[in-house]
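Enquirer: Predicted model follows, preceded by the sequence.
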Amino acid sequence: MNHLGKYAIALAALAVPLAAQAHKMWLLPSATSVAGNDPWITVDAAVSNDLFFADHMPGALDRLVIIAPNGQPIQAENAFTGKYRSVFDVHLTQQGTYKIAMLNRGALASYELNGEKKRWRGNPVDMTKALPVGAKNVEVTESISRVETFVSNGKPNDAALKPSGDGIEMVPVTAVNDLVAGEPASFRLLLDGKPAANLEVTAIAGATRYRNAPEEIKATTDSDGKFTLTWPHAGMYWVNANTQDRHTQISQAKQRRVAYSATLEVLPE
């Protein structure tokens, strides 16, 4: 599958409400808290039906961004993309917290051609050329999605966690790599840098392949964008929120779909 095809599926996985999603995109680090003089971690990136079980397609690493504890970007190492997942290493040479993210920005267009309904997904810069001559009733939706995870080497810090002001972003209130089962953890969601009020947040523990129900945990952001989750047990959790509005940056688009997800590790009591 070419980059455009992977890009379109990744957008489809993250641009629709959670209840309608068959596929979820995620990053899964081998550890979220390490210590030592020369630590490394390995991260899996995939889109799958079951959380953290690579069974559908790999994450597109050309959209990977890693922010080091000094707030500057660094490069992944030993990157590889296979049939069902991508894998890369991160050398944690600095003390503090790293943010690892995959950012997707695209367009979804529906139109009619010769009496038939058609759809197109892809990079906004390609849309004008991609739509055929004679396309009618064209409707365009902008899509922004962000997938993240966080890893700390030694004592955490927050330089890498500063929001960019683009789309939905999460700002930890509780230390993001110090989450414990049975204890409440608080976070803030921002939308384009401002508090994202009244957004529904859903958290799902991994290993959904081995249970009959997703066992979702839900919360709603308050007027300051804050929400709190209490983890029922230890494990890796996928946290998701999404919304729609009309604050588009693509001139042809009438609406915008914005999605966010993060993988967080919760430790035993």
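Expert: Received, thanks. Since the model is a prediction, treat every value here as computed from it, not as a measurement. Numbering: from 1, shown residues only.

Enquirer: C-alpha from now on. contacts and neighbour counts both.
Expert: Will do.

Enquirer: Buried ones in stretch 133-146, by neighbour count?
Expert: Neighbour-count burial for stretch 133-146, counted by 16 or more other C-alpha atoms under 10 Å, picks out 135, 136, 140, 141, 142, 143, 144, 145, 146.

Enquirer: out of those residues, which one sits closest to residue 75?
Expert: Of all the buried residues of stretch 133-146, residue 75 sits closest to residue 146, with 18.1 Å by C-alpha to C-alpha.

Enquirer: what's near enough to touch the closest one?
Expert: By C-alpha atoms under 8 Å, 6 or more residues apart in numbering, the residues touching residue 146 are 101, 102, 103, 104, 167, 168, 169, 259, 260, 261.

Enquirer: hang on, isn't the fifth one packed against residue 195?
Expert: Right, the one you point to is residue 167. No - in this structure residue 167 lies outside contact range of residue 195 using C-alpha atoms under 8 Å: 11.3 Å.

Enquirer: Between the two, point out the one with more neighbours.
Expert: Set side by side, residue 167 and residue 195 show more neighbours around residue 167, with 25 against 18, by other C-alpha atoms under 10 Å.

Enquirer: what about the more buried one, distance to residue 241?
Expert: To residue 241, residue 167 is 11 Å away according to C-alpha to C-alpha, to the nearest Å.

Enquirer: Overlap in contacts, those two.
Expert: Looking at what touches both residue 167 and residue 241 (by C-alpha under 8 Å, 6+ apart), the common residues are residue 259.

Enquirer: Just the buried residues of stretch 133-146: which are in strands?
Expert: Within the buried residues of stretch 133-146, residues falling in strands by DSSP state E are 136, 140, 141, 142, 143, 144, 145, 146.

Enquirer: Residue 62 - that's part of a helix, no?
Expert: Yes - assignment of residue 62 by DSSP: H, G, I helix; E, B strand; the rest coil places it within a helix.

Enquirer: burial count for it?
Expert: Other residues close to residue 62 by other C-alpha under 10 Å number 11.

Enquirer: Okay, helices next: where are they in this protein?
Expert: Secondary structure of the chain, counting by DSSP state H: helices at 3-14, 124-130.

Enquirer: other SSEs contacting the first one?
Expert: When contacts are defined as 3 or more C-alpha pairs under 8 Å, 6 or more residues apart in numbering; DSSP states H and E, helix 3-14 packs onto strand 24-29, strand 96-113, strand 116-122, strand 136-153.

Enquirer: The nearest residue to residue 108 once chain neighbours are set aside: neighbour count?
Expert: Nearest residue to residue 108, sequence neighbours excluded (C-alpha to C-alpha, 6 or more residues apart in numbering): residue 121, at 4.5 Å. Counted with other C-alpha under 10 Å, residues neighbouring residue 121 total 24.

Enquirer: Comparison target, given below:
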Amino acid sequence: MKNTLALALALAAALPLTAQAHKAWLQPSQTVIAGTNPWITVDAAVSNDLFHFNHVPLRTENLAITAPDGSRAQAQNPATGKYRSVFDLELSQQGTYRIAVVNAGLTASWQEAGKPRRWRGNAASFAAEVPKDAPELKVTQTVSRVETFVTNGSPNDTALQPSNEGLELVAITHPNDLFAGEEARFRMLADGKPAAGIEFEITRGGTRYRNAQEEILVTTDANGEFAVTWPQAGMYWLETSLQDDKPSLPQAGARRLGYVATLEVLPQ
């Protein structure tokens, strides 16, 4: 039972792909707030429905919170339960915070005694746990980012600057300045360069209460840009993924990148 649970939690923290039924996400209690040292609470989960806790928690060991001045902020009161992780954040600065869970590692598959074997871990444990001469050994580097954005007072873009690692969203329209009926534009980067021709799935929350997902599909152009006009107010889940042969780790022969964002669209 422990091994089954550990495997489920490892998969929950791994790369999200559109084809998977389970969706990883971070959801703040609110994304636009004004005040002196206000607080928010953030839920983190992997679920069947947006945004309901009904599968497993999203692990937050690799949580990174960037404050409006570019410094690292710390989560408060973290806890992980059966279906979700949760933490609080004091917005002690004016401006925009970037809240992200960034996971990176390796996956491997091979044959052993005629049976398939699979492994997931980090580069440090790879050599000790994966036989280098295993038959049919395939190693893939994985990098995934699950994030959201919160603004206290007037928005700024210091925390939004890309790290140039993996898939990242660049805001042409500020992610905390989104309104129903209006168009928003974004640029997608892969390792700091425009990611052309990748498809986004954009889905409004509350899927539990409607028969159709009502997802919006958009594809980035030659500059890595895409546009979306929000049909109505609510919390939206954006997801994309990319597979290529450009791993940065020598052990890997391929790479899988994933990106997820939760954005709040407000009524006009």
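Expert: Thanks, I have the structure now. Note that the structure is predicted; figures quoted are calculated from it, not measured.

Enquirer: Tell me how the two chains score on TM-score.
Expert: TM-score of the superposed chains, computed with TM-score structural alignment, normalised by the length of the second structure, equals 0.95; 266 aligned residues with a C-alpha RMSD of 1.7 Å.

Enquirer: Most tightly packed of the helices of the first structure?
Expert: Greatest average neighbour count among the helices of the first structure goes to helix 3-14 (a mean of 19), per mean count of other C-alpha atoms under 10 Å.

Enquirer: before we move on, the earlier item: ranking by neighbours, what's the top pick from the contacts of residue 146 of the first structure?
Expert: residue 169 (29 neighbours).

Enquirer: Let me know whether that residue touches residue 194 as I believe.
Expert: No - the pair residue 169 of the first structure / residue 194 is not scored as a contact, 9.7 Å apart, by C-alpha under 8 Å.

Enquirer: how about the equivalent of residue 213 of the first structure over in the second structure, what does it touch?
Expert: Matched by TM-score structural alignment, residue 213 of the first structure corresponds to residue 212 in the second structure. By C-alpha under 8 Å, 6+ apart, no residues touch residue 212 of the second structure.

Enquirer: same question, residue 102 of the first structure
Expert: By C-alpha under 8 Å, 6+ apart, the contact set of residue 102 of the first structure is 61, 63, 64, 65, 146, 147, 148.

Enquirer: list the contacts for the residue nearest to residue 256 of the first structure when sequence neighbours are not counted?
Expert: The shortest distance from residue 256 of the first structure to any non-neighbouring residue, by C-alpha to C-alpha, 6+ apart, is to residue 142 (4.5 Å). Going by C-alpha under 8 Å, 6+ apart, residue 142 of the first structure touches 105, 106, 107, 108, 248, 249, 250, 253, 254, 255, 256, 257.

Enquirer: Same check on residue 176 of the second structure?
Expert: Applying C-alpha under 8 Å, 6+ apart, the residues near residue 176 of the second structure are 31, 32, 149, 150, 151, 155, 263, 264.

Enquirer: Report how many residues lie close to the fifth one.
Expert: When you say that, I think you mean residue 151 of the second structure. When counting by other C-alpha under 10 Å, one arrives at 24 neighbours for residue 151 of the second structure.

Enquirer: right, and it touches residue 33 too?
Expert: Yes - contact criterion C-alpha under 8 Å: residue 151 of the second structure and residue 33 qualify, at 6.3 Å.

Enquirer: Tell me how far the aligned partner of residue 51 of the first structure in the second structure lies from residue 82 of the second structure.
Expert: Alignment note (TM-score structural alignment): residue 51 of the first structure maps to residue 50 of the second structure. According to C-alpha to C-alpha, residue 50 of the second structure and residue 82 of the second structure sit 17 Å apart.

Enquirer: Between those two, which is the more surrounded one?
Expert: Taking other C-alpha under 10 Å, residue 50 of the second structure and residue 82 do not tie; residue 50 has more neighbours (25 against 11).

Enquirer: can you tell me how far the more buried one sits from residue 85 of the second structure?
Expert: The gap separating residue 50 of the second structure from residue 85 of the second structure is 15 Å, by C-alpha to C-alpha.

Enquirer: go on, residue 217 of the second structure?
Expert: To residue 85 of the second structure, residue 217 of the second structure is 29 Å away according to C-alpha to C-alpha.

Enquirer: ok, these two, which is more surrounded?
Expert: Set side by side, residue 217 of the second structure and residue 85 show more neighbours around residue 85, with 21 against 13, by other C-alpha under 10 Å.

Enquirer: Would you agree that one is in contact with residue 79?
Expert: Yes - with contact defined as C-alpha under 8 Å, residue 85 of the second structure reaches residue 79; the gap is 5.7 Å.

Enquirer: Which among the contacts of residue 102 of the first structure count as buried?
Expert: Buried members of these, scored by 16+ other C-alpha under 10 Å, are 61, 64, 65, 146, 147, 148.

Enquirer: separation between residue 86 of the first structure and residue 38 of the first structure?
Expert: According to C-alpha to C-alpha, residue 86 of the first structure and residue 38 of the first structure sit 23 Å apart.

Enquirer: ok, now residue 216 of the first structure?
Expert: Following C-alpha to C-alpha, the distance that separates residue 216 of the first structure from residue 38 of the first structure is 37 Å.

Enquirer: and what of residue 51 of the first structure?
Expert: Using C-alpha to C-alpha, we find residue 51 of the first structure at a distance of 30 Å from residue 38 of the first structure.

Enquirer: residues contacting the most centrally placed residue in the second structure?
Expert: Centroid-nearest residue in the second structure: residue 146, 1.5 Å away (criterion: C-alpha atoms, centre = their mean). When contacts are counted by C-alpha under 8 Å, 6+ apart, residue 146 of the second structure touches 24, 25, 26, 100, 101, 102, 259, 260, 261.

Enquirer: next one: residue 13 of the first structure
Expert: Here residue 13 of the first structure is in contact with 21, 22, 23, 24, 25, 47 (criterion: C-alpha under 8 Å, 6+ apart).

Enquirer: just the residues you listed now: which is nearest residue 178 of the first structure?
Expert: Lowest distance from residue 178 of the first structure to the contacts of residue 13 of the first structure (C-alpha to C-alpha) belongs to residue 25, with 23.4 Å.
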